[in-house]
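Enquirer: Attaching a predicted model along with its sequence, questions to come.
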Amino acid sequence: MVRNRMPTPVPRTLEKALDLLRVVVEDGGQRSFSKLAQDVALPASTAHRLGVVLERYGFILRERPGRYLPGPWLMAFARRFDERTVLARISRPILRELSQRWRQTVHLGVLEDSMVTYLAKAAHGPAAEFTREDMQLEAYCSGIGKVLLANVSPAARARYLSDGPFVALTSNTIVDPELLRKHLEEVEVQGWAFDDAEVFEDLKCLAVPVMGADCSVIAAISISAPAPTFEGCRREQALAALRDAAVCIERRMAGRAFVASSLLAPRSKSPLLSDDPVVGCKSCGSQP
């Protein structure tokens, strides 16, 4: 029997304080504290009381009367955990689930200095030996790299394409800048990329983007596998699995719950889903 679970209520005072902290950080000391309080519909007296507590604990600091900045505690936390580190740690259990289900190697990568940097990896199958975390690979010939290049600004993409020559790693590698430009435009439109044995002769790779809170592409994830893995309907199954994993990462990064829907191929049931439909995603520990 499905149990009805009510979401845990957030204490109203805490919710008000977090709203106030958020607008202080976003504003960066540009507007008065009273104006920020109005933005979150707080009476001036309530905002003052909450501001005193936030300042006492180092969440905000007073720049001058009526102007506040992020406090030392927040800045210390930001120095300790950057987005790159958090993204890798959040992604690893999700990648492991996907890798175990497909019995193939799964990566998460970002674009750094025109190269793909692998931040997280779950190893399985023939591709397990060829990469490691923090390793870099050329972007133009990999699934993750194509997704990331397809989502930079047109000017940045043009600069990248003008920085050739591009080396053919296999007979399938696209090395002509004009052909590569058209290919990346197709990737941008379709929302996924395929490495058709362009890095290694006997391996192919399917990749999709991971979006940030501002809807920009912050990373990409991929499944690397022998060619038969992506034949027929299995490519669509793999795409669905990758997209669900990407959404799970996105929602974990944004602090929102997620229930996986199709991390089930090629079998009939996903290990990311509990037998109890109200439990949610096992990997990310979220609740529906």
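Expert: Noted; the coordinates are in hand.

Enquirer: hey, let's count contacts and neighbours off CA atoms from now on
Expert: Fine.

Enquirer: And residue 248, how far from residue 69?
Expert: 32 Å (Cα to Cα, to the nearest Å).

Enquirer: and the two? which has more neighbours close in?
Expert: Between residue 248 and residue 69, counted using other Cα atoms under 10 Å, the more crowded position is residue 248 (25 against 20).

Enquirer: May I ask which helix or strand encompasses the more buried one?
Expert: Following DSSP states H and E, one finds residue 248 within helix 234-254.

Enquirer: packing partners for that helix?
Expert: helix 83-102, strand 204-211, strand 217-225 (3 or more Cα pairs under 8 Å, 6 or more residues apart in numbering; DSSP states H and E).

Enquirer: quick check: angle from the second one to strand 217-225?
Expert: Okay, so that is strand 204-211. Angle of strand 204-211 versus strand 217-225, following axes from the mean of the first three to the mean of the last three Cα atoms, to 10 degrees, is 160 degrees.

Enquirer: Could you give me the buried positions within strand 204-211?
Expert: Using 16 or more other Cα atoms under 10 Å as the test for burial, strand 204-211 gives 204-211.

Enquirer: Put this next to the previous one:
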Amino acid sequence: MSPRRASSEEKNNRYNVRVLDRAINILLTLADGKPRTLQEVSDAISLSPSTTFRLLATLSCYKFVQKDALGRYSLGLTCLELARAYYESNDLRKVALPELEALRDEVKETVHLAILEGTEVVYLEKLPGLHAIGLMGSRVGGRAPAYCTGLGKVLLAHLKAEEIEDFLRKQPLAPFTEKTITNPETLKCELEQIRKMGYALDRGEHEAEVRCVAAPIFDMHGAVVAAISISGPAGRMEPLDANLGLIERACQAARAISEKLGFRPRA
């Protein structure tokens, strides 16, 4: 998925500084890891090459970007240092990590921790499974559409009704696979069922050969703040609906993390 872009409301904020907006757009453009020439960066952010060059030169001074021998720009060392600082200071990740590691070691499949931001999930942690698998595109810091991932659906399911309607107005339900839910009413029914069950299933809706079980994480106020998932290839995860042991284990791990965050379920 593409990196986050500022909304129209955010762009129109009277406190925004235009040069910072432009510099941040450069960083967001390069966030997919693909090196780009000056012209490609210029085209991506809709600025003249001369203005783009000056912005890139400033970002290079602080090592936010770097240029290779072919003259292509990519993110620099400072971005890595900032990412590491965020990664190490994230309380949710630190609280969740022991449970995630135990879960991964037990089920031997890939485990994720993610939050909802706008219409997408953002991966805070990914612990690869103990079996080799090369078909999964998720990565720490990466994004995926919420409506067709287990993590995203379990997070959407706990939004208020008006928030779900707002989501559906903003997010076209484009098909990624033949299993993707593309009808808004069908998705709302699915979210209602997820809310009742306490977990979500991804039956190959985003990546055709990947299956996923996801469960919500609650904070001390009872709000859903994140979700975890167990993901693996269809050949090992199917039949997903009948894989009750895996579903229960995902829910147990999510409950354990929630309790560490201060959540106490009502009697």
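Expert: Everything's here; your move. Just so it is clear, the model here is predicted, and its values are computed rather than measured.

Enquirer: Got a TM-score for the two of them?
Expert: For this chain pair, the superposition-based TM-score is 0.61 by TM-score structural alignment, normalised by the length of the second structure; 177 aligned residues with a Cα RMSD of 2.6 Å.

Enquirer: on that earlier part again, of the buried residues of strand 204-211 of the first structure, just say which sits nearest to residue 13 of the first structure.
Expert: In terms of Cα to Cα, no member of the buried residues of strand 204-211 of the first structure lies closer to residue 13 of the first structure than residue 211, at 31.3 Å.

Enquirer: mind listing the helices for the stretch 1-150 of the second structure?
Expert: Taking DSSP state H, counting those that start in this stretch as the criterion, the stretch 1-150 of the second structure contains helices spanning 8-11, 18-30, 38-45, 49-61, 77-89, 91-107, 150-156.

Enquirer: Could I get those helices in TSV, plus columns for distance to residue 176 of the second structure and mean neighbour count?
Expert: TSV is the format used below for the helices of the stretch 1-150 of the second structure (distance: least, Cα to Cα, whole Å; neighbours: other Cα atoms under 10 Å):
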stretch	distance to residue 176 of the second structure	mean neighbour count
helix 8-11	26	10
helix 18-30	23	17
helix 38-45	24	17
helix 49-61	34	16
helix 77-89	29	13
helix 91-107	27	17
helix 150-156	14	30
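
Enquirer: In TSV: those helices, plus distance to residue 239 of the second structure.
Expert: Output for these, formatted as TSV (distance: least, Cα to Cα, whole Å):
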stretch	distance to residue 239 of the second structure
helix 8-11	43
helix 18-30	39
helix 38-45	43
helix 49-61	50
helix 77-89	35
helix 91-107	16
helix 150-156	16
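
Enquirer: So which of these is nearest residue 170 of the second structure?
Expert: helix 8-11 (12.3 Å).

Enquirer: what does that closest one correspond to over in the first structure?
Expert: On the first structure, no counterpart of helix 8-11 of the second structure exists by TM-score structural alignment.

Enquirer: Select, out of the helices of the stretch 1-150 of the second structure, the one closest to residue 227 of the second structure.
Expert: Among these, the nearest to residue 227 of the second structure by Cα to Cα is helix 150-156 (5.9 Å).

Enquirer: mean per-residue distance, the closest one to the first structure?
Expert: Following superposition, helix 150-156 of the second structure is found to deviate from the first structure by 0.4 Å on average (mean Cα distance after the TM-score superposition for the first structure).

Enquirer: Summarise which helices and strands that helix is packed against.
Expert: Against helix 150-156 of the second structure (3+ Cα pairs under 8 Å, 6+ apart) you get strand 110-117, strand 120-127, helix 184-197, strand 200-202, strand 210-218, strand 224-233.

Enquirer: so which of the ones you listed is the most packed in?
Expert: strand 210-218 (a mean of 27; mean count of other Cα atoms under 10 Å).

Enquirer: returning to what we had before: and the helices and strands packed on helix 234-254 of the first structure as TSV, adding distance to residue 198 of the first structure?
Expert: Listed next are these as TSV, based on distance: least, Cα to Cα, whole Å:
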stretch	distance to residue 198 of the first structure
helix 83-102	21
strand 204-211	8
strand 217-225	12
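
Enquirer: So which of these is nearest residue 239 of the first structure?
Expert: Nearest to residue 239 of the first structure, of these and by Cα to Cα, is strand 204-211 at 7.4 Å.

Enquirer: what stretch of the second structure does the closest one fall on?
Expert: Mapping strand 204-211 of the first structure onto the second structure (TM-score structural alignment) gives residues 211-218.

Enquirer: hmm, who's touching that stretch?
Expert: Contact with stretch 211-218 of the second structure is made by 149-151, 154-155, 198-204, 224-234, 237-238, 240, 246-247, 250-251, 254-255, 257-258, 261, 263, as judged by Cα atoms under 8 Å, 6 or more residues apart in numbering.

Enquirer: at 7 Å what do you get?
Expert: For stretch 211-218 of the second structure, contacts defined as Cα atoms under 7 Å, 6 or more residues apart in numbering pick out 150-151, 154-155, 198-204, 224-234, 237, 247, 250-251, 254-255, 257-258, 263.
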